[in-house]
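[1] Based on what follows, work out the 3D shape:
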Amino acid sequence: MSHVSLPSLRPSACPALSRIVAARDGGLCRVKLPGGVLHAAQALAIADAAEAHASGIVELTNRANLQLRGVKSGHEAELSRRLRDAGLGPQIPAAQAAWQATVADDVRNLLLSPGAGIDEYALCDTQPLAREILVLLQSEPRLAALSPKFCLLLDGGERLAALDHPHDLWFAAMEAKADDEPWFAIGLAGQPTALQDTAANPALAAVRARDLPAMIMALLHTFLDVAAPDENRMRDLLRRLSGADIVTRAATRAAIELRCDSTICAWRRAPADPGRRFGAWRQRDARLWHVGGQPPLGRIDTHGLRALPMLAEEYGNGTFRLTPWQSVLIPDVPAAAVADAKQRLASLGFLLDAQAPLARLIACAGSTGCTKGLADTKRDALDLAQRLPDGVDVHLSGCPRSCAAAHCAPYTLLAVEAGRYDLYRQEPLPACAPLTTSDVAARFGVRIGTNLTLEAAAQLLGAAARSTLDD
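    Next up, the predicted model:
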């Protein structure tokens, strides 16, 4: 019997380890990292593979993964093989079919805090739970029917957390008594509601930590049971069914006890501080620190990718972590080595100051890497950094798909042609709107400027920021 290529078995526009998607600058290969953790040997293997089979450019993603750009024609199979051999694919029995490896890869969309297990403010260590959940996700063939974009958040209450990234399912640790196991609040199509927020995305119920893996599987099966063919994401299903109904059906299916009392409705997640991804911060073990930095515009070359594991082995535990903000953390750095680790990371070109202009800019691949991009957003972001007003965060998007930012940025420059952008300002909304090309205003906010040059955009950004401060 002739071999059928994997992309034919599972057509999708989403790149994956074994599904190389065509882009303007060559193929695109995405590598999903469980918990965002990358071991030193794996980083070196990625660097070698990127040089041999791709352009050598590696991008960090807003889901704490990475992707190789410019995969050479005819090199796709060998690139995927080398990455799998480095232990970067899903861990499934070797006897299972090759197509199931890609299905398993697609469902590994479980996001943790970069501080999981080490954050001094965490309510619990989510890493053991995450390992158990990943085994279940990649072992269930039926989950092949889920969209490769279907994503889950497992939140341990860390101070360093991405609360503005929407997810199909989210689970957030709640305060527990000393003699009680943690309970996890459950929500759909959004993110945990922080203390300062209104009732947007409220928790629907809570389950014990021991029941969480089974509850996740029940929710996924329930979604597949009731979703129509055109309802690919949880937000689609919620237009027709209530979240409470979906959660109740799943709990009944798995015979799991739910908490649905008034304390759940009133629960709010403690505030997060994304700025803790920059610089050095004390961990739960007060003798150790994590040191973080952001490569300009989320890209690392193979030189940097080889240097990072050296730093991780010299100063930390031999691993480093990717974050949902396209940055890296080196964990478990002894206090005496923090200054040296920061200096070495900065010498590689990583930004350690949250107020640096390039640390406040996000840009997609743009017209040099994407056929849908209308402007060279990476180059334009470098130009804008020279003019960017203080305290302003901006997302440059080459088209309405918003690939580079999972969250709603305060300001978005949406390309209309080469070197020209419409400027949007995000207004306070009860919840982040769906990422759809047909709902640009809802996604990016209110348009406050049209067909702007970068110079004009910088001037208008400064005026808009001053106006906001005066309000």
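[2] hey, let's count contacts and neighbours off CA atoms from now on
    OK.
[3] hey, where'd the helices end up in this structure?
    Taking DSSP state H, the helices of the chain run over residues 6-9, 40-53, 76-85, 98-106, 127-137, 212-226, 234-237, 243-254, 262-266, 302-315, 338-347, 377-385, 440-444, 454-470.
[4] which parts of the fifth one are buried?
    I take that to be helix 127-137. 127, 130, 133-137 (16 or more other Cα atoms under 10 Å).
[5] So what touches it?
    Outside helix 127-137, the residues within contact range by Cα atoms under 8 Å, 6 or more residues apart in numbering are 34-35, 91, 104, 107-108, 110, 116-117, 143, 154, 213, 216-217.
[6] make it 7 Å
    Residues outside helix 127-137 that contact it (Cα atoms under 7 Å, 6 or more residues apart in numbering): 107-108, 116-117, 213.
[7] I'd like the structure of this one too, to check against the first:
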Amino acid sequence: MLAAMPAPSAPPARTGDDRCPGAVRLHTADDGALARVRLPGGLLTSRQAAALARLSDELGDGHLDLTSRGNIQLRGLPDACGAELGNRLREAGLLPSEQHDRVRNVAASPLCGLDGPASADVQAWVRELDRLLCTNPNITQLSGRFLFGLDDGRGDIAALAPDVTLIATDDGHALLSYAAAGSCLRIPAAHAPRAAVLAAEWFLDERRRTGSTAWRIAELPAGQRPRLGELGQRLIAEGISAEPAERTPRPGAPTAPGLVPGPGGRTALSVTAPLGRLSTGQWRLLHETADAAGTGELRVTPWRGIVVPGLPSDEAPARLAALAAAGLVTSPDSAWHRAGACAGRPGCAKSRADVRADAAACLAHSASGQPLPVYWSGCERRCGHPTDGRWVDVLATDDGYRIAIRDGATETAPVTVPSADLAGAVATARTTTR
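    As a prediction, the model looks like this:
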């Protein structure tokens, strides 16, 4: 049996500027500039999706990368394209406020309202929250990594431990907490988006008061974290009733690929991008499917997937089969399901290997139905790695790949294997139950 070992320690105190990329604040990589386009709640229209495909083809490398926040990244861009990119994103309605661009990090339950009645319309919360963020000058002080999470009650988004979490209840209320903690405030659902903004402002106030440089709630020492009682008083002063409450965590699961039957004879399609990356051809097939048979909308998930809502149930299986034929992951039994990788070589100078190529080679020869998620990283930064549950950590080293199973605060004793033995070692780790 593999022994449990402590996982890496908490993030160190922040000492530099927040260099998180945005839509017009580009990051320079070895394969060109990178832009990150925020999609609050993962929501976009097929027209906006078509605009992203054109941008990738005309300015980028012909691909779109999905992030663990449900955002989109364009790679291989010219260094001087920021102005043109910003103008075209504004025209598509994807950049409502350049000043607020990087703080529009909002994750929401992707299947809300699609697989049955919902406790609240969290997509409506998303739109209102985004409007409030973009009209608030104070909120621009948040880092580009601060996350708002809107959970419809199933527990999928709460499991990500967002910095400010809203969870819908069945009685017209919402539970507001920091980092999805058990202790929370019970507030009217109608005021949920405004309360989330006030909670973020309270975090900024407390950070200034203590002199902290933290970007996220989890980076604050326990004694410096915002107190719910004081936040409750602030909400009440703003006309929002708030009372202390406790919540029982629900084991919310990530959105799985496949058919999602719903009410009214409608079915949604859920697919995953192989290793989090889509060609523009695959992306176009998705938004054309949304236009031809769905509602004309897409929902990008925090698990590097896409949901196409509202197809007629008798038409949905054939549409899903067409997406599978295009190379998208359409079944939870696929070895590619819940498998991810960072950019690796040649795009990242810090990477020790072409991790995407090595991961693809492993998965092409793997059996289906493997239970544990797996993530390949080219260096110790592990950009984009899973943040919840158990997962297999495959890290490139100078001597091959280091493999361990991570689970919260612990990891198994790692083993290092040469690239030639990687596929078998990863398959064994993914099927480890202890």
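[8] Look up how far Leu286 of the second structure lies from the residue most central in space within the second structure.
    The C-alpha lying nearest the average C-alpha coordinate of the second structure belongs to Arg69 (Cα atoms, centre = their mean; 2.1 Å). Noted for Arg69 of the second structure: a distance of 19 Å to Leu286 of the second structure, by Cα to Cα, to the nearest Å.
[9] next one: His100 of the second structure
    28 Å.
[10] Which one's more surrounded, those two?
    Neighbours were counted for His100 of the second structure and for Leu286 using other Cα atoms under 10 Å; Leu286 has more, 26 against 22.
[11] Pull up the distance across stretch 85-104 of the first structure, start to finish.
    16 Å.
[12] Thr61 of the first structure is in contact with Gln326, isn't it?
    Yes - Thr61 of the first structure is within contact range of Gln326, at 5.5 Å (criterion: Cα atoms under 7 Å).
[13] what about the nearest residue to Ser212 of the second structure once chain neighbours are set aside, distance to Asp163 of the second structure?
    Closest residue in space to Ser212 of the second structure, ignoring its immediate chain neighbours: Leu220 at 7.6 Å, by Cα to Cα, 6 or more residues apart in numbering. Distance, Leu220 of the second structure to Asp163 of the second structure, using Cα to Cα: 11 Å.
[14] Neighbour count: the two, which is higher?
    Asp163 (24 against 18).
[15] Quick one: map that one onto the first structure.
    Taking TM-score structural alignment, the alignment pairs Asp163 of the second structure with Asp168 from the first structure.
[16] how deep is the closest residue to its match other than its chain neighbours tucked in, by neighbour count?
    With Cα to Cα, 6+ apart as the criterion, Asp168 of the first structure has its nearest non-adjacent residue at 4.3 Å, and that residue is Ala189. For Ala189 of the first structure, the neighbour count with other Cα under 10 Å is 24.
[17] from memory Ala189 of the first structure sits against His167, does it?
    Yes - here Ala189 of the first structure reaches His167: they are 5.4 Å apart, a contact under Cα under 7 Å.
[18] what's near enough to touch Leu44 of the first structure?
    For Leu44 of the first structure, counting by Cα under 7 Å, 6+ apart, the contacting residues are Arg306.
[19] now with 10 Å?
    Leu44 of the first structure is in contact with 50, 86, 302-303, 305-310, counting by Cα atoms under 10 Å, 6 or more residues apart in numbering.
[20] My understanding was that the residue nearest to Asp168 of the first structure contacts Asp164; is that so?
    No - if you go by Cα atoms under 10 Å, Ala189 of the first structure and Asp164 don't touch, sitting 11.9 Å apart.
[21] Just list the residues touching the aligned partner of Arg425 of the first structure in the second structure, thanks.
    Aligned by TM-score structural alignment, Arg425 of the first structure pairs with Ile405 of the second structure. Neighbouring residues of Ile405 of the second structure by Cα under 10 Å, 6+ apart: 2, 4, 7, 372-374, 390-394, 411-414, 429-430, 432, 434.
[22] Show me which positions of stretch 279-287 of the second structure end up buried.
    For stretch 279-287 of the second structure, by 16+ other Cα under 10 Å, it's 279-280, 282-284, 286-287.
[23] And stretch 347-355 of the second structure, by the same measure?
    347-348, 351-355.
[24] I'd like to know which of the residues you listed is nearest to Gly378 of the second structure.
    Ser351 (4.2 Å; Cα to Cα).
[25] Which residue in the first structure aligns with the closest one?
    Using TM-score structural alignment, Ser351 of the second structure sits opposite Gly373 in the first structure.
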